[in-house]
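1. What shape does this take:
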Amino acid sequence: MPVTDQRMTEPVMGPAEALSELFTPAGKHHPYPLYDALWELGPVIPLGPAGMLVLGYDEICTALRDSRFLVTDAAVHRTTGMNEHSSWQCFTKIMMFSNSPDHERMRRFAGWAYAPRQVAERRLLAIRAAERWTSHLATLAGGGDGGDEGGDGGPVDLVEAFATRVPITVTGELLGIPDADRMPLRTAITATTTAFEPVFDRDELLPADAGMDVLVDYIADLVRERRRRPGDDLVSAMVRDRDTAGALSEEELVASLVMFVIAGVQSPSDLIGNTVRLALDHPAEGLRLTTDDDFASAFITEALRIDPPNHVLTRAAATDIDFYGHRVAAGTRALLVLAAANRDPRQFTDPATFDTARKDSRPLSFGLGPHYCLGAAFARMQVEAAVPVLLRRFPRMTLAAPPTYRDQLVTRGFARMDVALGS
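-> Below you'll find the predicted structure:
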């Protein structure tokens, strides 16, 4: 039954206040009332002479398809000083932050790794990872032997003990990262994503730089090792392809693999957390999620719409553009608020309502157009595989406390989610 969560959707202030609040810690934790308030200003909101906020579904679709709106690559950042930071030195060497022709060259090189057949073949790996970490959850909660029921040892943090561990296990297996090395990389992975947030003081990039340094050093060592001793893993295959065809530089190869780690872990982890919370809030749908694969797919599509792991993409105008009645000057930064577009009342009936029966729902949570996320199907597959395993194992799981969020909006997810597994 569709249910509207008024706590997440009811406007609480005017649009000017909402705009000033959006990138504060409180605004990042509870952005949906702010998006609702900002809609009073329309689907496109100018932010002075060099910025704009775009909330509308059609407007964002247009911007994502328009080659005059550039991703923020090294050239765009030439005057910002971001290129001096190791986080952005790496990010601007990957397809996500490259424009033509580099974007197409990098996408051709890595595309096979995300092909439908490759994703389908990894599903069993994701299921096995979920089974492993549900047993771990049972042990943490006092189950001792990891039996079918959770114990009575108190709540466990689902983010640390499951939502993070499933994708880092899957990604680690694919890249040939030893089991003992995987969780120690987790802090570095999350730290790098803070670089995507709007930066008001360049010192805010220091945690992202530190995390990136860890990941780049680790992956560069792994590349060198696989070049000496190839294995049956993705790193070995990409090293071989790179050395044979020369399509990427060594730095681009390392950066691409670093991004595979970051994107392969962070978005699925956040989406697992969001999906589980929605399943606990809507128990009838959560139960059906465990028995009906088609319904599970619809559930996750709606989870991506109503509470996505990625809220904002940034574009920069390459030239002067007339955009839905607004004159956009060259160099203007456009903040495309995907999470607001996913609740555009012109596109979705009752947009604040979680409704798995929606027809032809196409949330923008993984972007659109030439830069549509290459790993979208890989992320979805992990969630579709893992969440039913978890809910079947712990059918009486409940939230033990309100979840808390990381201090991020662009990549938004839970910092902690304490659950009681049931007994």
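2. make it CA atoms for all contacts and neighbour counts henceforth
-> Noted.
3. Could I get the full set of helices for the stretch 301-423 of the chain?
-> For the stretch 301-423 of the chain, the helices defined by DSSP state H, counting those that start in this stretch occupy 338-341, 376-393.
4. What lies in contact with the first one?
-> Translated: helix 338-341. Helix 338-341 is touched from outside by 32, 35-36, 55-57, 60, 305-308, 310-313, 364-365, 367, with contacts defined as Cα atoms under 8 Å, 6 or more residues apart in numbering.
5. Repeat that for the last one.
-> The list of residues contacting helix 376-393 from outside it, by Cα under 8 Å, 6+ apart, reads 114, 116, 119-120, 123, 126-127, 129-131, 134, 148-149, 166-167, 264, 267-268, 271-272, 275-276, 286-287, 289-291, 296-297, 300, 366, 397.
6. Write the PyMOL selection for whichever of these are buried.
-> Under the burial definition 16 or more other Cα atoms under 10 Å, those of those that qualify are selected in PyMOL by:
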select buried, resi 119+123+126+127+129+130+131+134+149+166+167+264+267+268+271+272+275+276+286+287+289+290+296+297+300+366+397
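7. List the contacts of the residue nearest to the spatial centre of the chain.
-> In the chain, the residue lying closest to the centroid (Cα atoms, centre = their mean) is residue 267, at 2.9 Å. For residue 267, the contact set (Cα under 8 Å, 6+ apart) comprises 309-310, 379, 411.
8. And it, how close does it get to residue 202?
-> Look at residue 267 and residue 202: by Cα to Cα, to the nearest Å, they are 25 Å apart.
9. this one as well, want them side by side:
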Amino acid sequence: MDGEAIIGQLMTTEGRADPYPLYARAHELGAAAPAGPGVVLAIGHTAANQVLRSPAFVMEDIEARLRADPQLARHTSVTLFGRSMLQRNAPDHARVRSLVASAFNARRVAALRPAVEAAVGRLLDGLAEQGADGSPVDFMDAFAFRLPVEVICELLGVPPQDRYRFRTLAGDLAVALELVQDLDELGAADLAADELTGYFTALVAERLARPQDDLVGDLARIAADAPERISGAELLANLVLLLVAGFETTTNLLGNGLALLFRHPEVAAGLRTGAADPAAFTDEVLRFDSPVQLTTRIAAADGLDVAGVPAPAGTMVLVLLGAANHDPARYHRPELFDPARTDVQPLSFGGGAHFCLGSRLARTEAEVAFPALLDRFPRLAPGGVPTRRDRLVLRGYDTLPITVR
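-> Got it, this is the predicted structure:
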């Protein structure tokens, strides 16, 4: 099986459900491999890390995409992400990122920890109430979604009454981040992009009329007073990005982590007693079943290569984060889930200029949530058959039934 065949299999429902056997086949090809005309796979941990960190490999610019395929302009989900810092390059990326970065620095995240702990406590109370009679409760809806959305919305300044409307919208919009083969698949994503853009347009107007001390208010004032620092369109695109990225991946981290605890009760016991380190457990979840499995870069110049595989200008590099996290050259027996591993450096949050701003916050939420969940419910158990989302890039559960009594 060559690189092109492996990508073809990863694009199927079966391949998305369990990509890890395909990653193992990919590693047999080497640290990198061609995957059809103009496409290279970065498979190994070192190769993937180098591509992510190299300024010679850039994001695919939205203007270039629109020139190549003018039909994309009809899809507001594509253009919305294209205007956000997620898919911008220097100097625009650094200009916008610098405005947001202070909200996610170590001091601000540490200050948020009491709010995270309080939110965890409230949600555990809700789980206890819903499952008091022994009936199954969907962990994804009742906890894994609600914790990160409450935290990111508190940071942004989204009112509490609006927060729980976002799960379906964000899930629909995130389809635009997948390797979409048919643009007709973007219908729901475009509707979600329009609704979220409309929501933040109204919220920005409200903050300008009645200022508050939150991230929406701060960025709205900058856009109004100094549009050269962030334009109105960039403001809306990045607020939507912060909302979606602020909980979509953390939701998957929490769901993937709990599913692994059910499969490894000895690890759950260690977290309950304090014998296991929540931070090490979180890192191993990120490595073993990454919430983000794949990202892309474009070779910006001729003469480049990925681990010896030529990548001339314009080459698309598919960075297989999930495969890199399972690289046998980097981790002994990567197919084993082992929170006692040392020197775990998952690439799940990317690397280089586009390293995820919210990585520290996501880790904090997981490190607080898992021990508290296990301590509160000593008889926590699966409550039915879980269902996974049929996605490749963003990997997680749609439902994860549990019983808590």
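10. Could you export the helices of the stretch 301-423 of structure 1 as CSV, including mean neighbour count and distance to residue 83 of structure 1?
-> Below are the helices of the stretch 301-423 of structure 1 laid out as CSV (neighbours: other Cα atoms under 10 Å; distance: least, Cα to Cα, whole Å):
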stretch, mean neighbour count, distance to residue 83 of structure 1
helix 338-341, 28, 26
helix 376-393, 22, 27
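11. mind giving me JSON lines with these and columns for distance to residue 103 of structure 1?
-> JSON lines is the format used below for the helices of the stretch 301-423 of structure 1 (distance: least, Cα to Cα, whole Å):
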{"stretch": "helix 338-341", "distance to residue 103 of structure 1": "22"}
{"stretch": "helix 376-393", "distance to residue 103 of structure 1": "17"}
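12. Compare the top helix by length along structure 2 with structure 1 and give me the mean distance after superposition.
-> Assignment by DSSP state H gives helix 232-263 as the longest helix of structure 2. Here helix 232-263 of structure 2, set against structure 1 after superposition, deviates by a mean of 1.0 Å using mean Cα distance after the TM-score superposition for structure 1.
13. Where does that helix end up in structure 1?
-> Taken onto structure 1 by TM-score structural alignment, helix 232-263 of structure 2 occupies residues 250-281 there.
14. For the matching stretch, which residues meet the burial criterion?
-> Buried, per 16+ other Cα under 10 Å, within stretch 250-281 of structure 1: 252-280.
15. do you know how far the closest residue to residue 291 of structure 1 other than its chain neighbours is from residue 293 of structure 1?
-> Leaving aside its sequence neighbours, residue 291 of structure 1 sits nearest to residue 388 (Cα to Cα, 6 or more residues apart in numbering; 7.8 Å). From residue 388 of structure 1 across to residue 293 of structure 1, the span is 9 Å (Cα to Cα).
16. Ok, residue 404 of structure 1 next?
-> Using Cα to Cα, we find residue 404 of structure 1 at a distance of 29 Å from residue 293 of structure 1.
17. just residue 27 of structure 1 next, same as before
-> Residue 27 of structure 1 sits 35 Å away from residue 293 of structure 1, going by Cα to Cα.
18. Compare these two (neighbour count), which wins?
-> residue 27 (20 against 14; other Cα atoms under 10 Å).
19. Aligned to the more buried one, what sits in structure 2?
-> Structural alignment places residue 27 of structure 1 opposite residue 15 in structure 2 (criterion: TM-score structural alignment).
20. mind listing what that match touches?
-> Residue 15 of structure 2 touches 9, 22, counting by Cα under 8 Å, 6+ apart.
21. That one should be in a helix, yeah?
-> Yes: counting by DSSP: H, G, I helix; E, B strand; the rest coil, residue 15 of structure 2 is found in a helix.
22. you'd agree residue 335 of structure 1 is up against residue 53?
-> Yes: contact criterion Cα atoms under 8 Å: residue 335 of structure 1 and residue 53 qualify, at 4.9 Å.
23. So these two - more neighbours on which side?
-> A count of neighbours by other Cα under 10 Å puts residue 335 above the other of residue 335 of structure 1 and residue 53, at 23 against 20.
24. Tell me the counterpart of the more buried one in structure 2.
-> So residue 335 of structure 1 corresponds to residue 318, using TM-score structural alignment.
25. now swap in residue 219 of structure 1 and tell me
-> When structure 2 is aligned by TM-score structural alignment, residue 219 of structure 1 is paired with residue 200.
26. Mind listing what's buried along the helix or strand hosting its match?
-> Element membership for residue 200 of structure 2, per DSSP states H and E: helix 187-209. By 16+ other Cα under 10 Å, the buried positions in helix 187-209 of structure 2 come out as 187-194, 196-197, 200-201, 203-204, 207.
27. immediately after it, which helix or strand?
-> Following helix 187-209 of structure 2 in sequence, per DSSP H and E, is helix 215-225.
28. what does that next one rub up against?
-> Counting by Cα under 8 Å, 6+ apart, residues outside helix 215-225 of structure 2 touching it are 99, 103, 155-157, 203-204, 207-208, 211, 229-232, 235, 239.
29. quick one on the thing from earlier: of all the helices of the stretch 301-423 of structure 1, which lies closest to residue 349 of structure 1?
-> For these, proximity to residue 349 of structure 1 was assessed by Cα to Cα; helix 338-341 is nearest, at 12.7 Å.
30. in the superposition, what's the average offset of the closest one relative to structure 2?
-> Comparing helix 338-341 of structure 1 with its match in structure 2 after superposition yields a mean distance of 0.4 Å (mean Cα distance after the TM-score superposition for structure 1).
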